[in-house]
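Chemist: Attaching a predicted model along with its sequence, questions to come.
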Amino acid sequence: MASTPPSGTARRFARVVAVTAAATTVLAMTASAHGAPGGPDKKDVKAQVDQLYAEAEQASEKSNAAEEAAKRLQAEAGTLQQEVARGQDTLNRMRLDLATVAGAEYRAGGMDPTVQLMLSSDPAGYLAKARTLAQVGEQRAATLHEVQEQQRRLDQRRAEATGKLAELETVRTSLAEAKQQVQQRLKSAQALLSSLTATERAQLQAQDDREAHERAARAAERVDLGTQPPSSDRAAAALAAALSKLGSPYVYGSTGPGAFDCSGLMYWSWRQAGVTLPRTSQAQAFGGQRVSLSEARPGDLVIFFHDMHHVGMYAGGGTVIHAPYPGARVRYESVAAMPVAAVVRP
């Protein structure tokens, strides 16, 4: 049987895990930083590290999407394989019944029906049996048709299962590539940070912590001044869950309760409210009612960037709470800090 070509879903996953040109030049950037007179410039290193962390987050969301697709395809393929097994058992029983009937008729055959009637000691009984046999013949014709139909359905299910397994293999390859892409970004960022002295790294970390604290303080003030309530009791519960995780580390692929990636924080927070969101930011962008940014209420999801690779939760007062990127912690951020692609109310 010819293999079924991968679906559009699998091809899309194969495309989105392509390595970007920025990542391929990171070693050159690191070498340049090492070779620069007086050592690397902290601002340049920080900008490059921030870019690599952003790329790592993009790859992380692609990895999450591929992993979810792999789970779905595995389940669908398993269901189809079970249907094929049950269908084959049914077909085998139907064929055995037909073979049994055919064998009995062959062993009893050979005598003209008129002669059988003349020799019968019970002509009335024979005629009744003859009518029954005619009905059996009609039933057997129907059974033969059902056998053919069962074979057709079985062939179709086998083809679907083969297609799902081929698609699953493609998605698994994409998943492995996306995970490798994340690790490459993180290793490259670490290599750049290692080009600094211990004192310079400590200064950068202190700067990040200070900026994060200032952002959190400013945002917290805005949240306190916000007047809009959440859109529902569940949205209020989801927001409370997210706020309880302020300061938690970003870890790609994590859905809590101790660490999160951006969509993982949304997934976990809404689960605490009894709502199961899609796993990735791209899928979450279509996981509820779209509203405008001006209509955003606390608890709504704010999807960022044109490719929708980042998501945060609206907290009120023009602020979101989100898990920013590897190396950072769950924090407040101005909703204007990143380009907004959509606002979704689960």
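Modeler: The structure has been received and is ready for your questions. Given the structure is predicted, the values throughout are model-derived calculations rather than measurements.

Chemist: Please make it C-alpha for all contacts and neighbour counts, starting now.
Modeler: Will do.

Chemist: can you give me the helices for the stretch 201-346 of the chain?
Modeler: 233-243, 262-272, 281-284 (DSSP state H, counting those that start in this stretch).

Chemist: Please identify the most buried of those helices.
Modeler: helix 262-272 (a mean of 26; mean count of other CA atoms under 10 Å).

Chemist: on that earlier part again, of all the helices of the stretch 201-346 of the chain, which one comes closest to Gly318?
Modeler: Gly318 sits nearest to helix 233-243 of all the helices of the stretch 201-346 of the chain, at 14.5 Å, using CA to CA.

Chemist: which residues are in contact with stretch 206-220?
Modeler: Stretch 206-220 is contacted by residues 317, 319, 331-334 when judged by CA atoms under 8 Å, 6 or more residues apart in numbering.

Chemist: any idea where the strands of the chain begin and end?
Modeler: If DSSP state E is used as the criterion, the strands of the chain fall at 289-291, 301-304, 310-316, 319-322, 331-334, 340-345.

Chemist: Need the helices of the stretch 201-346 of the chain in a markdown table (columns: distance to Gln190).
Modeler: As requested, the helices of the stretch 201-346 of the chain are arranged in a markdown table below (distance: least, CA to CA, whole Å):
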| stretch | distance to Gln190 |
| --- | --- |
| helix 233-243 | 29 |
| helix 262-272 | 21 |
| helix 281-284 | 26 |
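
Chemist: just to revisit the earlier point, pull out the buried residues from the contacts of stretch 206-220.
Modeler: Among the contacts of stretch 206-220, those classed as buried by neighbour count (16 or more other CA atoms under 10 Å) are 317, 319, 331-334.

Chemist: on that earlier part again, for Ser231, which of the strands of the chain is the nearest?
Modeler: strand 340-345 (8.2 Å).

Chemist: elements contacting that closest one?
Modeler: With contacts defined as 3 or more CA pairs under 8 Å, 6 or more residues apart in numbering; DSSP states H and E, strand 340-345 has these neighbours: strand 289-291, strand 301-304.

Chemist: Identify the farthest-apart pair in the contacts of stretch 206-220.
Modeler: Gly317 and Arg331 (14.8 Å).

Chemist: quick one on the thing from earlier: of the helices of the stretch 201-346 of the chain, which approaches Asn92 most closely?
Modeler: Nearest of the helices of the stretch 201-346 of the chain (CA to CA): helix 281-284, 43.2 Å.

Chemist: Use this one as the comparison:
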Amino acid sequence: MGSHRRLAPSGFDRGISAALCALSAAAALGAAVPAAAAPSDHTRAEVERLHEEAERATEAYNKADERADTLRRQVGDAQDRIARQQEHVNTMREAIGFLAGAQYRSGGLDPSLALLLSEDPDDYLDKAATLDRISAHQADELDELQRALRTLSQEREEATGKLAELERSRRTVARHKRSVERKLAQARRLLNSLTEADRAAYDRASRASRAGRDEVPGPPAGDAAAVAPNGRAGAAVAAVRSALGKPYMWGASGPHGFDCSGLMQWSYARAGIGLPRTSQAQQHAGRQVPLSEALPGDLVIYRSDASHVGMYVGGGQVIHAPYPGAPVRSDPVGMMPIAGVTRV
């Protein structure tokens, strides 16, 4: 899992909680466990809860990471600009100092004596007049550069403050991540405590379509031959298919492992399109279409908090990175409540 950035200003957990992604099986079991449920049912429900919490934390991590990269670029750009301006200022100061010294040395002589000593009095007067003009021009430029430098220094101070905030955030997210790792370890222990039959039942439940539970109708039956709406979507579908079998990896965006939003970002990057890092942001990365009109390449966003995403590939199937321990795979599009469909 790996740590990342962005301090939780008050409300960090609330603001980020909607941006998350990892375990498609997490919501598949859905309803609360009846009071008379068997111990194995309680165990599966607890595994589901732990997985959902881990999925939300994954996207919190991704969002903080993306914010960190943005702030670091801003700070780096500001520092580069300041360095260039400082070099320019230093060059100007050297030139102005040289000219001022020349004026001082020239001013130390009586002007009339200077004219008498000059081999070409007309040339001396021309140079003296030019020297005065250059000095004033250089002084104006220096004033302008100093103003620019003050502005850039303020920008750098602000950016450095952002970076400091970001580093504090990174530590907060890292602590949260460690908590999530403990939850995932607990989930693994619980799964291992189940019988082989119960584990198989959990896996089947995570891959089953929730018929009748979606508020929008599913894709038309028999659309297995449906084609992507454009070449870029087709290339993204080819990329996501090539990732089948790759492991789920917390906070990863390929090529050797993925979380759910990382898989979508990587697949569309192969098609030359940049997607945001989180499933919540990916939901708004294109045009919303009804599920009944879904075409290969469309992003299917899950849960009311948009905490999971998969890519529709036709035939009523999505390819997604489900949760730790489950590889990238194809599952029914209705495996969990659908929040929307986005055509990139």
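Modeler: Nice, I can see it. Small disclaimer: the values here were computed from a predicted structure and weren't measured.

Chemist: quick one, which of the strands of structure 1 is nearest to Ala33 of structure 1?
Modeler: So among the strands of structure 1, strand 310-316 is nearest, using CA to CA, at 29.5 Å.

Chemist: what span of structure 2 lines up against that closest one?
Modeler: Mapped onto structure 2 using TM-score structural alignment, strand 310-316 of structure 1 covers residues 308-314.

Chemist: Please spell out which residues along that stretch are buried.
Modeler: 308-314.

Chemist: Where does stretch 228-237 of structure 2 end up in structure 1?
Modeler: Going by TM-score structural alignment, stretch 228-237 of structure 2 lines up with residues 230-239 of structure 1.

Chemist: Next: stretch 89-97 of structure 2.
Modeler: Going by TM-score structural alignment, stretch 89-97 of structure 2 sits over residues 91-99 in structure 1.

Chemist: average distance between the matching stretch and structure 2?
Modeler: Compared with structure 2 after fitting, stretch 91-99 of structure 1 deviates on average by 2.1 Å (mean CA distance after the TM-score superposition for structure 1).

Chemist: which residues are in contact with that stretch?
Modeler: 140, 143-144, 147, 150-151.

Chemist: Next: stretch 122-131 of structure 1.
Modeler: Contacts for stretch 122-131 of structure 1 (CA under 8 Å, 6+ apart): 117, 120.

Chemist: List the buried residues for that stretch?
Modeler: Residues of stretch 122-131 of structure 1 classed as buried: Tyr126 (neighbour count, 16+ other CA under 10 Å).

Chemist: can you check stretch 33-46 of structure 1 too?
Modeler: Buried-residue list, stretch 33-46 of structure 1, by 16+ other CA under 10 Å: 33-34, 40, 42, 45-46.

Chemist: Also stretch 275-294 of structure 2?
Modeler: Neighbour-count burial for stretch 275-294 of structure 2 [16+ other CA under 10 Å]: 275-285, 288-289, 291, 294.

Chemist: residues touching the counterpart of Leu73 of structure 1 in structure 2, list them.
Modeler: Here Leu73 of structure 1 is matched to Leu71 in structure 2, going by TM-score structural alignment. Contact partners of Leu71 of structure 2, counting by CA under 8 Å, 6+ apart, are 159, 162-163, 166.

Chemist: Kindly report the same for Leu184 of structure 2.
Modeler: 50-51, 54, 324.

Chemist: Thr342 of structure 2 now?
Modeler: 282-289, 298-301 are the contacts of Thr342 of structure 2 under CA under 8 Å, 6+ apart.

Chemist: One more pass at 6 Å, please.
Modeler: By CA atoms under 6 Å, 6 or more residues apart in numbering, Thr342 of structure 2 lies in contact with 286-288, 298-299.

Chemist: Save the residues you listed as CSV, and put in distance to Val341 of structure 2 too.
Modeler: Shown next, in CSV, are those (distance: CA to CA, whole Å):
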residue, distance to Val341 of structure 2
Gly286, 9
Arg287, 8
Gln288, 6
Asp298, 7
Leu299, 6
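
Chemist: before we move on, the earlier item: from the buried ones among the contacts of stretch 206-220 of structure 1, which is closest to Thr227 of structure 1?
Modeler: Gly317 (7.9 Å).

Chemist: quick one: that closest one and Val223 touch, right?
Modeler: Yes. The pair Gly317 of structure 1 and Val223 qualifies as a contact (CA atoms under 6 Å) at a distance of 5.2 Å.

Chemist: Next, count neighbours for Tyr104 of structure 2.
Modeler: 11 (other CA atoms under 10 Å).

Chemist: try the one 3 residues further on
Modeler: Around Gly107 of structure 2 there are 11 other residues, counting by other CA under 10 Å.

Chemist: Go ahead and flag the most central residue of structure 2.
Modeler: The residue lying closest to the centre of structure 2 (CA atoms, centre = their mean) is Glu66, at 2.9 Å.

Chemist: contacting residues for that residue?
Modeler: Glu66 of structure 2 neighbours (CA under 6 Å, 6+ apart): none.

Chemist: again, 7 Å this time
Modeler: By CA atoms under 7 Å, 6 or more residues apart in numbering, the contact list for Glu66 of structure 2 reads Arg277.

Chemist: just to revisit the earlier point, let me know the closest of the buried residues of stretch 275-294 of structure 2 to Ala60 of structure 2.
Modeler: Thr278 (8.5 Å).

Chemist: and the closest one, what pairs with it in structure 1?
Modeler: Match for Thr278 of structure 2 (TM-score structural alignment): Thr280.

Chemist: Test my guess that that match contacts Ser263.
Modeler: Yes. Thr280 of structure 1 lies in contact with Ser263 (CA atoms under 7 Å); the separation is 5.4 Å.

Chemist: Leu324 of structure 2 -> structure 1?
Modeler: You called it Leu, but residue 324 of structure 2 is Pro. Pro324 of structure 2 maps onto Pro326 in structure 1, by TM-score structural alignment.

Chemist: thinking again about what came up before, which one of the contacts of Leu71 of structure 2 sits in the busiest neighbourhood?
Modeler: Counting by other CA under 10 Å, top hit in the contacts of Leu71 of structure 2: Leu166 with 25 neighbours.

Chemist: Pretty sure that one sits against Pro9.
Modeler: No. Counting by CA under 7 Å, Leu166 of structure 2 does not reach Pro9; the two are 9.8 Å apart.

Chemist: Now which residue in structure 1 aligns to Leu131 of structure 2?
Modeler: Looks like Leu131 of structure 2 aligns to Leu133 there (TM-score structural alignment).

Chemist: Tell me how far its match lies from Gln289 of structure 1.
Modeler: Counting by CA to CA, to the nearest Å, the gap between Leu133 of structure 1 and Gln289 of structure 1 amounts to 64 Å.
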